[in-house]
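1. Got a predicted structure plus its sequence, pasted below:
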Amino acid sequence: MSIIYLIRHAQASFGQANYDRLSDLGQCQAKILADHFQALDLEFDAIYSGGQLRHEQTLAAYLKKFSKPENAMPPVHKTDAFNEYNSENILKTLIPEMIRDDAAFETDVTMMLADKRSFQTVYEKVMRKWINSENPANNLGTWKTYSNRVRTGLDEIMASAGAGKKIAVFTSGGPISVCVQKALSLSDGNTLQLTWQIMNTSITRLKYSGNQMALFGFNDVTHLEIAKDEQLLTYR
């Protein structure tokens, strides 16, 4: 049996002009995660990373901790298969359309950046519309295309890594939820709901042999909980 460790990136810069970089808290979370792996003496046989900066920065903390002359680090495979969907474009495209259909929706939209609950309300409604759209506007791409991309990336890892391996994938909540969907045969709607629960630097583990796969652990943030600082426990 081999194990794939799906690692969600540390906290990014929510509400800033450039979301795709770690916040100061995110840098701290990434270091705690790397320290945790070191304490477990956990070294990976293969490492994969999505191509977004927040993935790379979270991975960098691990590489900094383990990159020593006596450690032969495996190469890092960067792949767009584990990139997050472009939520900014989805929001910008679908929100105006949804306001035209429901004027009351604009109230939550005007408050979404100042109020976390309003943001989540808007975000969930928009994402539900997107995953149920077969032909979304402005070439957004479909949920099906996105999830198939992630599944293909996961299948390629399973086919190439071999038996008895430990593989790390530094990615985002969306790809992690799709991988769990594949393992548990979840509906698209339930998969979307699962996405909201995936915490920053959480570890989700999949065991596999051949093309058979099972969920072995989900959304583990023990490394953050040990610090006994609730500010470290974040979703975005």
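-> Arrived safely.
2. Could you use CA atoms for every contact and neighbour count after this?
-> Will do.
3. Could I get the contacting residues of Glu156?
-> By CA atoms under 8 Å, 6 or more residues apart in numbering, the contact set of Glu156 is empty.
4. starting at the chain centroid, how far to the one helix or strand it maps to?
-> Assigned by DSSP states H and E, Glu156 belongs to helix 143-161. Centroid separation between helix 143-161 and its chain, computed with CA atoms, centre = their mean, to the nearest Å, is 14 Å.
5. Show me what the helix or strand just after that helix is packed up against.
-> Next in sequence after helix 143-161, counting helices and strands by DSSP H and E, comes strand 166-171. Judged by 3 or more CA pairs under 8 Å, 6 or more residues apart in numbering; DSSP states H and E, the packing partners of strand 166-171 are strand 2-8, strand 46-49, helix 53-66.
6. alright, now check it against this:
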Amino acid sequence: MARLLLIRHGQASFGAEDYDALSPLGHEQALVLGRSLAARGIKPALVVRGTMRRHEETLSGILDGLGSAVPPVVDADWNEFDFQHVVEIHRPSYRDRTAMMTELNRSERPDRAFQEVFDAATLRWSSGDHDAEYAESFAAFRTRVATALSSVSALLKEHRDILVVSSGGPIAMAAALITAGPEFPARLWASFNRVSVNTGATKVISGRAGLSLSTFNEHTHTESDPRLLTYR
């Protein structure tokens, strides 16, 4: 059977001017994952990534850890949905980054405060009741990730082990599509997306019956050091 590994990017720079850049810890997470894959004898024949900076930097760290120099296939269909846009539609005051951080920092746990806003914003977006307000509707996002899965499935006919670096949203979408088909309830996607760990690995098996989800969000490589376990 052919094997597909979907890897969420390392920790990005939440609250910084450029969220898309990996934090120092994000770079470390990618390197640790690469070394873990190498120790397990996993050597992908092909690597694919989205076009975002955090995808590129994560893949670079993974390949350094693997001791590999496989040239990547770049596919924008694996990009994250514009969560900042989705959040700002729900909470217009967050269009001002300073105002957003000021509000969040009033909380004892700014990360949890943001997660609450994020959950409410994505619930509204995924409901399908307000599609005209968004640059990319949830339905359009689902179609885009389905296209990405179809493209990588075709590549699996030539390469038995493929590693894809993407983001939590598309990986959650892929997991939902594989397990429940295109008409899955939006809450299934949300449940996958909510627990996605930075550099978590989701394994998909390709066989005669098509794609099957084998493991979701595996992150044993982070367990030896609590610093490495992050969600945003």
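-> On my side now, so go ahead. Please read all numbers here as calculations on a predicted model, not as lab measurements.
7. What strand or helix carries the aligned partner of Val180 of structure 1 in structure 2?
-> In structure 2, the residue equivalent to Val180 of structure 1 is Ala175, according to TM-score structural alignment. Following DSSP H and E, one finds Ala175 of structure 2 within helix 168-180.
8. And the helix or strand that that helix is followed by, what does it pack against?
-> Toward the C-terminal end, the helix or strand that comes next after helix 168-180 of structure 2 (DSSP H and E) is helix 186-194. With contacts taken as 3+ CA pairs under 8 Å, 6+ apart, helix 186-194 of structure 2 sits against helix 168-180.
9. In the helix it packs on, which residues are buried?
-> For helix 168-180 of structure 2, the buried set under the neighbour-count rule, 16 or more other CA atoms under 10 Å, comprises Gly168, Gly169, Pro170, Ile171, Ala172, Met173, Ala174, Ala175, Ala176, Leu177, Ile178.
10. and those residues as a markdown table, adding distance to Glu17 of structure 2?
-> Listed next are these as a markdown table, based on distance: CA to CA, whole Å:
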| residue | distance to Glu17 of structure 2 |
| --- | --- |
| Gly168 | 21 |
| Gly169 | 21 |
| Pro170 | 23 |
| Ile171 | 25 |
| Ala172 | 26 |
| Met173 | 27 |
| Ala174 | 29 |
| Ala175 | 31 |
| Ala176 | 32 |
| Leu177 | 33 |
| Ile178 | 35 |
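11. Output the longest strand belonging to structure 1.
-> Taking DSSP state E as the criterion, structure 1 has its longest strand at strand 212-220.
12. In structure 2, what stretch matches that strand?
-> Residues 210-218 of structure 2 are where strand 212-220 of structure 1 lands, counting by TM-score structural alignment.
13. And the contacts of that stretch?
-> 153, 175, 178-179, 196-197, 200-206.
14. PyMOL command to pick out the buried ones of the residues you listed?
-> Of the contacts of stretch 210-218 of structure 2, the buried ones go into a single PyMOL selection, burial set by 16+ other CA under 10 Å:
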select buried, resi 153+175+178+196+197+200+201+202+203+204+205+206
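15. nearest to Glu17 of structure 2, of the contacts of stretch 210-218 of structure 2?
-> Using CA to CA, Val197 comes nearest to Glu17 of structure 2 of the contacts of stretch 210-218 of structure 2, at 22.3 Å.
16. Mind telling me what the closest one corresponds to in structure 1?
-> Checking TM-score structural alignment: Val197 of structure 2 goes with Met199.
17. I'd say its match and Glu225 touch.
-> No - counting by CA atoms under 8 Å, Met199 of structure 1 does not reach Glu225; the two are 11.8 Å apart.
18. Tell me how far the residue nearest to the spatial centre of structure 1 lies from Thr201 of structure 1.
-> Per CA atoms, centre = their mean, the C-alpha nearest to the average position across structure 1 is that of Ser172, at 1.4 Å. Distance of Ser172 of structure 1 to Thr201 of structure 1, computed by CA to CA, to the nearest Å: 9 Å.
19. joint contacts of the two?
-> With CA under 8 Å, 6+ apart, Ser172 of structure 1 and Thr201 have common neighbours Ile7, Arg8, His9.
20. I'd guessed the second one sits against Ala168; true?
-> No - the pair Arg8 of structure 1 / Ala168 is not scored as a contact, 10.6 Å apart, by CA under 8 Å.
21. Out of these two, name the residue with the larger neighbour count.
-> Arg8 (26 against 22; other CA atoms under 10 Å).
22. which residues does that one contact?
-> His55, Phe170, Thr171, Ser172, Gly173, Ile176, Ile198, Met199, Asn200, Thr201, Ser202, Ile203.
23. Same question for Lys203 of structure 2.
-> Here Lys203 of structure 2 is in contact with Arg3, Leu4, Leu5, Leu6, Leu213, Ser214, Thr215, Phe216 (criterion: CA under 8 Å, 6+ apart).
24. Could you do Ser107 of structure 2 as well?
-> Here Ser107 of structure 2 is in contact with Ala113 (criterion: CA under 8 Å, 6+ apart).
25. 6 Å instead?
-> By CA atoms under 6 Å, 6 or more residues apart in numbering, no residues touch Ser107 of structure 2.
26. What sits closest to Ala30 of structure 1 if chain neighbours are left out?
-> Thr58 (5.3 Å; CA to CA, 6 or more residues apart in numbering).
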